[in-house]
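**Q** only geometry, no sequence info:
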């Protein structure tokens, strides 16, 4: 039971044979359609008799025009039915989609550092370092000396502010 794989030349040969057979079937089908159409036309549409006077020919033309009008009305009615059915089919398809809803795929949790994420986005050529603290400048803190007067008696400060308040009220 060893299975042998088909060679590419054999596969190509079989494909070409299948295509040749299918082309032959299509040609045969076309010939059958032409023959069926000729048989239908000869059965249902006999050749008009053109012998007779002017009034007889006018009568034949009127009959043919009446048949054409009848067929056009039937064609229009059938097209309207088809369009209505197509619209109903589209509405039903939309309802089916609405009822089924859109299923979201389950997302996988991926643990990835910022460095590996950026490498994945930008490619392996870009080396990105997410250690932002290394890029910061070092700043030395200076101790500010506050004046000792500000830490004095708070009542004097309030009285000074009260004078300013009176100044605004009088104006």
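**A** On my side now, so go ahead. What you are looking at is a predicted structure, and each value in this text was computed from that prediction instead of being measured. Numbers count the residues shown, from 1 in each chain.

**Q** From now on I want contacts and neighbour counts done on CA atoms only, so please keep to that.
**A** OK.

**Q** what's the burial count for residue 117?
**A** Residues near residue 117, counting by other CA atoms under 10 Å, number 13.

**Q** any idea whether residue 2 is helix, strand or coil?
**A** Of the three states, residue 2 takes coil according to DSSP: H, G, I helix; E, B strand; the rest coil.

**Q** since we're on it, how many residues are nearby?
**A** Using other CA under 10 Å, residue 2 has 4 other residues around it.

**Q** what distance separates the top helix by length along the chain from the middle of the whole chain?
**A** In terms of residue count, the longest helix belonging to the chain (DSSP state H) is helix 54-100. Relative to its chain's centre, helix 54-100 lies at 32 Å (CA atoms, centre = their mean, to the nearest Å).

**Q** helix or strand right after that helix?
**A** helix 114-122 (DSSP states H and E).

**Q** ok, and here's another one to check against it:
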């Protein structure tokens, strides 16, 4: 294809359909090859049992088949145990790799958030917690002391009373 010319959509569609047809033929051929290989393997390793004979001979064939089945089951069990052991080792090694590499902590971002918003984020929207602690306080009215206005009176008289006290302490 030259640099200046682009492929038309109909040509592209036609080529795609040709590729898909070839791929489907290859898949069919592969299926047939697998089926033929399976037939050849079974013919080579599993000959047809000879079922002609009396009951004792048939019982002997059945016993041999059961022994073969038991042997295959034991091998399958052993292989499964090996696979499980290998899987466990793989998991342990993965954990060791993570431990050795260490977990990188992401850089924390500064977030401006009120205490109410933090509690709401932690506890969810079901729990509404109010951090306004003053709202729960009891209202108390300040009492003002009312001093008797009579006591104020003339300040000179008050000083004279104090002077009498001073004399009392001095004479003692």
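**A** Received it, and whenever you're ready, just let me know what you need. For clarity, every value in this text was computed on a predicted model and none was experimentally measured.

**Q** Mean deviation, the longest helix of structure 1 versus structure 2?
**A** Mean deviation of helix 54-100 of structure 1 relative to structure 2 after superposition (mean CA distance after the TM-score superposition for structure 1): 1.3 Å.

**Q** matching residues in structure 2 for that helix?
**A** Under the alignment (TM-score structural alignment), helix 54-100 of structure 1 falls on residues 55-101 in structure 2.

**Q** Secondary structure element holding residue 47 of structure 1?
**A** Using DSSP H and E, no helix or strand contains residue 47 of structure 1.

**Q** And it, how far from residue 72 of structure 1?
**A** Using CA to CA, to the nearest Å, residue 47 of structure 1 is found at 21 Å from residue 72 of structure 1.

**Q** With neighbour numbers in mind, choose between those two.
**A** Neighbour count, other CA under 10 Å: between residue 47 of structure 1 and residue 72, residue 72 has more, with 12 against 8.

**Q** quick one, what contacts that one?
**A** By CA atoms under 8 Å, 6 or more residues apart in numbering, the contact set of residue 72 of structure 1 is empty.

**Q** burial measure for residue 58 of structure 2, as a count.
**A** Residue 58 of structure 2 has 15 nearby residues by other CA under 10 Å.

**Q** er, residue 24 of structure 2 actually
**A** Residue 24 of structure 2: 12 neighbours (other CA under 10 Å).

**Q** That one maps to what in structure 1?
**A** Aligned partner of residue 24 of structure 2 by TM-score structural alignment: residue 23.

**Q** what's the mean deviation for whichever helix or strand that match is part of versus structure 2?
**A** Remark: residue 23 of structure 1 resides in helix 8-44, with elements defined by DSSP H and E. The superposed helix 8-44 of structure 1 is, by mean CA distance after the TM-score superposition for structure 1, a mean 1.6 Å from where its aligned residues fall in structure 2.

**Q** which other helices and strands contact that helix?
**A** With contacts defined as 3 or more CA pairs under 8 Å, 6 or more residues apart in numbering; DSSP states H and E, helix 8-44 of structure 1 has no helix or strand neighbours.

**Q** Buried ones in that helix, by neighbour count?
**A** Residues of helix 8-44 of structure 1 classed as buried: none (neighbour count, 16 or more other CA atoms under 10 Å).

**Q** how far out from the middle of the chain is it?
**A** With CA atoms, centre = their mean, you get 37 Å for helix 8-44 of structure 1.

**Q** Residue 118 of structure 1: how many residues sit nearby?
**A** With other CA under 10 Å as criterion, residue 118 of structure 1 counts 17.

**Q** number of nearby residues for residue 102 of structure 2?
**A** For residue 102 of structure 2, the neighbour count with other CA under 10 Å is 9.

**Q** what about it, distance to residue 90 of structure 2?
**A** Counting by CA to CA - residue 102 of structure 2 and residue 90 of structure 2 are separated by 18 Å.

**Q** How about residue 115 of structure 2?
**A** On the measure of CA to CA, residue 115 of structure 2 and residue 90 of structure 2 end up 46 Å apart.

**Q** same check, this time on residue 82 of structure 2
**A** 12 Å.

**Q** For residue 17 of structure 1, give its distance to residue 44 of structure 1.
**A** For residue 17 of structure 1, the distance to residue 44 of structure 1 - CA to CA - is 41 Å.
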